[in-house]
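Peer 1: With the sequence up front, the predicted model follows.
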Amino acid sequence: MGFLIKQNLKTNGRHPHLRVRIYIMNTIMEICKIRRPSQHYALLFALLATFICTSTLANLSVSAITQTPDNNVWPVQPITYSITVSTDLPDGVFFNIRIEDANRNNISAEFTTIAPCGYNGIFFCGEAFSGSPLTLQFSWEPSFQGSATITFHVGCSGTSCVPAAPVTVTTTIEPEPGNGLIRTILNDTQRATAETLDKLCADTSSETLISQCSNLSSLSDSEISIALNQIAPDEVTAQGSNSISVTTTQLTNVRSRLASLRSGPSKTRFALKGIMLAMNGDTLPAGLLADSSGFGSGLISSLIKDSRLGLFMSGRINFGEKDSTSRESGFDFETQGITAGLDYWYSSKLVMGAALGYAKTSSDFNENGGNLDSTAHSTSFYGSYYLREDAYIDWIASFGKNNFSTRRTIVYSGVNTATGGDTSGRQLGLSSTATIDYRMGRLLISPYIRVDYVNADIKGYRETGGSGLALAIAKQQTKSFATALAVRASQAISQRWGVLVPSAYVEWEHEFKDDGRLITARFVEDPTVAFSIPTDAPDRDYFKLGVALAATFPRGKSAYISFATISGQDTITSATIDLGGRMEF
């Protein structure tokens, strides 16, 4: 009795008269249970208990349950149940409600309600009067599709009344016919699109959108699946990854240049043993090259031209495909980038330079979903500092602007249209690499660590065309913060015309930041309802494997080519080809 009284006192703390009634009611309940009262009060308790237990029992009754909205609701849509409780006792009676699913037992915890009910495993409610029945509302957001048989058990808070018969309602958790598009969702973006269309089709005043809703309502389930696949703007999610990709391309091109700078000019009269020869990140001391080449210092003097100022040009081609997921459509992609710049040796330890870059990306979406094209222009500043002859730090800062052109084709039963939208954005890329070289005979082992940061913003824009299905896309921001732990092995091979340097490397890359995003969109014809387009979270850990071949020629000329692929990404398959050259003057 003590727990029940405390619970009811807590539940009805705002109503003192309710506390008194609860206390009296539970006291009566205990009296009714007494079988052997004390000798002094035996007769009194017997008479009082007999009178109370026979005169205060009341019958509870429940009216039919009202469910809003009616059946055929979709998952996570709120459902309200209204239930009215009454009693034949004029003074009223307190009661409790337990909610049960035929398949999942007690599910009271999944429901919420308003006063006068408190909750502690079941709902403890206020009193119902025979002349004034009490109506309560319970809310529920089902998290599944199917049929649920919900039973409301209305009982007494004690034994002072007769419980009502259980009342059952069957809730069908699936889309309603007609415009209930949610029943055929294929992924999260299509789900959000279907929910928005379901709402707009019921209230919109746009004649164009009404026409589309009418057409959708006449489609079969299989046809609606195709329609949602076409209408949902999965293509928009690729803009963020595209921004990261083009920025990474420019950082890689400049990084290749920094690797080639290891040759250092003889004009500065630096000691030969302190000069490094390298291509595409494959470095070795010039003194070692002289010892192993058989050509002596004459070759080295020819290879290292007398110049502080250098000009370079490097290019990159990245291509591959992304698989479709529950949030994004798949697509094939190709990125081409070129970078050219100048740099200057300020001393034997410090070189700095600047470069201009251009990149172009083309993405073709699966199932004729459309395409995304972008171009990017960037300006980069970079440098390298030697802590000693076999240890150095490189850094790069790149600033750029992107232009995006997105085309979505929408083709399904009764509709053959397309939307187009153009926008732009800006991005910042920062990169720093620390390397140390170890010599093992003719083999050079170079472990290194790299940190990359990219921050890209994309302006909001409005699509055109689409016969009422065009979207207004809000501004976006995407960030990437990645590290790489790596090792590279290279070896110099002397040739009559110069030096050939094959190499191989492996990188373990980890992404810390670039989390999944939510992009806000609205239909242009009726922007009253917004919905979110979710993106995939990135792969956190993966490996990059690469091989390269570099050649150094007399008079300060060099060239390289490399091939790399990525292993360990769940949905992306890609390969990269880098090539470039340099000359000094």
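Peer 2: Looks like it came in fine.

Peer 1: hey, let's count contacts and neighbours off CA atoms from now on
Peer 2: Noted.

Peer 1: Past the helix or strand hosting residue 9, which element shows up next along the chain?
Peer 2: In this structure, residue 9 sits in helix 2-11 according to DSSP states H and E. For helix 2-11, the succeeding helix or strand toward the C-terminus, using DSSP H and E, is helix 16-33.

Peer 1: name the helices or strands packed onto that following helix?
Peer 2: Where contact means 3 or more CA pairs under 8 Å, 6 or more residues apart in numbering; DSSP states H and E, helix 16-33 is packed against helix 2-11, helix 42-55.

Peer 1: if we go to 10 Å?
Peer 2: Judged by 3 or more CA pairs under 10 Å, 6 or more residues apart in numbering; DSSP states H and E, the packing partners of helix 16-33 are helix 2-11, helix 42-55, strand 93-101, strand 123-128.

Peer 1: another one to put next to it:
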Amino acid sequence: PNANFAGTDSFTYTIRDSFGQLDTAIVRITVIAPALEALDDTASTTAGALVAIAVLANDVGTNLTIIQVSNPAHGHAVTGAGGVINYTPVPDFTGIDAFVYTITDGISTDSATVTVEITRSKKDVQKLLEDTTDDPAAKTVGHAIGGLCFDRSASANFLRDCDALINAAENNDPNTGSALEQITPKSLTTAVNASQTSVQSQMLSIRTRMAALRTGVMGINIDQLNIQRGGWTLSGRDLRYLLASAGEEAGIPAINEGIMNSGPFGVFVNGAINLGNQDQTENQTGFDFRTLELTLGADYRFSDQFILGAALSYTSIDTDIDSNGGSLDTQGLGLTLYGVYYPSDRFYIEGMVNYGQNDYDQRRNVAYQLQNSTDVNQRFDSSYEGHQFFADVGAGYQFTRGNLTFGPETHLSYLDLQVDPFQEQIPGNNPGSSWAVAIDKQNLESLVFSLGGKASYLLDQSWGTLEPQIELSWLHEFKDNNQVVNGRFVEGAVVPDNIFQIFTDPVDKNYFRFGLGLQARFDRGPSVLIQYRTLFDYKHLEMNTISTQLRWDF
């Protein structure tokens, strides 16, 4: 039969025998159409993404062609080459869509239904989580979670936790954003801030010692001492002359040196308590901190113009993260070399260099509840190390008016603070256990210029001298410390999507330091200094330091 023919056909034929006789007959043939059946199809795609559906691949029949396609409710379907229907869902739709197509073999027709499941694309899943929060760091964490969950290559625990989070977002759970912010490990950048306060405490302890050297703790500079009794005044210079004369008359030429300079070698112990808090900002979590700093040092006067010393500092910092976010315990050791040089009686140059090692033990709490019965209450612990280097150089000039000593002072301080890479321990396999993270190396560089002044007044006492002090400095930061810290999920796959960023606030550019002190020098014993210092006009940071320094000279 001809192609695409079904029905009855006939033909005649004629025969002849050997005698030449002829006869004719008719052959009638019924052509039955082959079987034709259009079978239903299924397909899947992501929102807005075209999918080519080979609908004829499973249909029964020969020489099949598509002759009609209905309009789907949530997309567009058009016939393509080779028996394919190209379906494109509208960009924002997810769910089930369907359309009907009709085929023919040239003889008869049949119809079937195509059902298409439209799911979110990776980009849609990432955006779904990002849109639940306004927190910049939480958005990058949501982007990472969405990509890892879409690819399905992370651990089973991670897929469990991310599926619950995405399900909550799809159902407009108002707790999704706060859950994502809980997962975001902002508190893991606290180590840099805490260590910076420790460095400042160590630096100020050494500056205090060098200031004491300038006022003559190693060999009291009696030129600045004026003794007033009953209306008459004995100046320090007069006293020096009298002591020298008395020594010569008594046959003890060095008597003045014994009183004025107790020896070239001196030791000191400094203890400081530093209390403060960091306000929560868009980029960083808030925290309260308590720093205990203990410094033991010794120095040697090589000449009246030059002193060198060394000091060992121990610091312990207890940091409590706001909103029960966790804690950070820091232990540090630092070695400082320092020196003072006096080009003249009034002008001085001083400096120090320090290297230190810090050990950190941190706990991060993650707790949230979702409406889909997900209840997370996890604690992630981590231990890691870091180190610090700082250098400080300063110069000043002292004026003396009677018992009053005052003068300007300037310093330039450089700090390089680094925290090693680390990762949190996985606490188990309960809900939320997969949110353990690994954090890359953190680094902070600071270059601070300070300009200020100090003043002190010497009061003669029966047991020695008492000297109240006051200081005020303006500080300016040259470096831009708005750093970005990279992190990843420990149970996430090793893929490009497994990365997020934590942003930090820069160090304030301009602020002030104010200090009060009281120093007591005993005639036959150590010297004692008590100081209070505070920062003001520093954004989001409050810090108050109380320190005590004991000094002996030999």
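Peer 2: Everything's here; your move. Please read these numbers as outputs of a predicted model, since none were measured by experiment.

Peer 1: Could I get the TM-score for this pair?
Peer 2: The TM-score (TM-score structural alignment, normalised by the length of the second structure) is 0.68; 405 aligned residues with a CA RMSD of 2.9 Å.

Peer 1: chain center to the helix holding residue 9 of the first structure: distance?
Peer 2: Using CA atoms, centre = their mean, to the nearest Å, the mean C-alpha position of helix 2-11 of the first structure is found 46 Å from that of the whole chain.

Peer 1: before we move on, what about stretch 470-487 of the first structure?
Peer 2: Taking CA atoms, centre = their mean, the mean C-alpha location of stretch 470-487 of the first structure is offset from the chain mean by 10 Å.

Peer 1: possible to save the helices and strands packed on helix 16-33 of the first structure as JSON lines with distance to residue 259 of the first structure and mean neighbour count?
Peer 2: Below are these laid out as JSON lines (distance: least, CA to CA, whole Å; neighbours: other CA atoms under 10 Å):
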{"stretch": "helix 2-11", "distance to residue 259 of the first structure": "73", "mean neighbour count": "15"}
{"stretch": "helix 42-55", "distance to residue 259 of the first structure": "95", "mean neighbour count": "14"}
{"stretch": "strand 93-101", "distance to residue 259 of the first structure": "67", "mean neighbour count": "21"}
{"stretch": "strand 123-128", "distance to residue 259 of the first structure": "71", "mean neighbour count": "24"}
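
Peer 1: of all the ones you listed, which lies closest to residue 229 of the first structure?
Peer 2: Nearest of those to residue 229 of the first structure, taken as CA to CA: strand 93-101 at 34.5 Å.

Peer 1: which residues in the second structure does whichever helix or strand comes after that closest one match up with?
Peer 2: Downstream of strand 93-101 of the first structure, the next assigned helix or strand under DSSP H and E is strand 105-106. No residues of the second structure are matched to strand 105-106 of the first structure when aligned by TM-score structural alignment.

Peer 1: name the helices or strands packed onto strand 105-106 of the first structure?
Peer 2: Strand 105-106 of the first structure is packed against strand 93-101, strand 146-156, with contacts defined by 3+ CA pairs under 10 Å, 6+ apart.

Peer 1: thinking again about what came up before, residue 194 of the first structure: which of the helices and strands packed on helix 16-33 of the first structure is closest?
Peer 2: Closest to residue 194 of the first structure of those is strand 93-101 (CA to CA; 28.3 Å).

Peer 1: Give me the angle between that closest one and strand 123-128.
Peer 2: Orientation note: strand 93-101 of the first structure sits at an angle of 140 degrees relative to strand 123-128 (axes from the mean of the first three to the mean of the last three CA atoms, to 10 degrees).

Peer 1: re the thing from before, using a markdown table, lay out the helices and strands packed on strand 105-106 of the first structure together with distance to residue 339 of the first structure.
Peer 2: Shown next, in a markdown table, are those (distance: least, CA to CA, whole Å):
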| stretch | distance to residue 339 of the first structure |
| --- | --- |
| strand 93-101 | 65 |
| strand 146-156 | 57 |
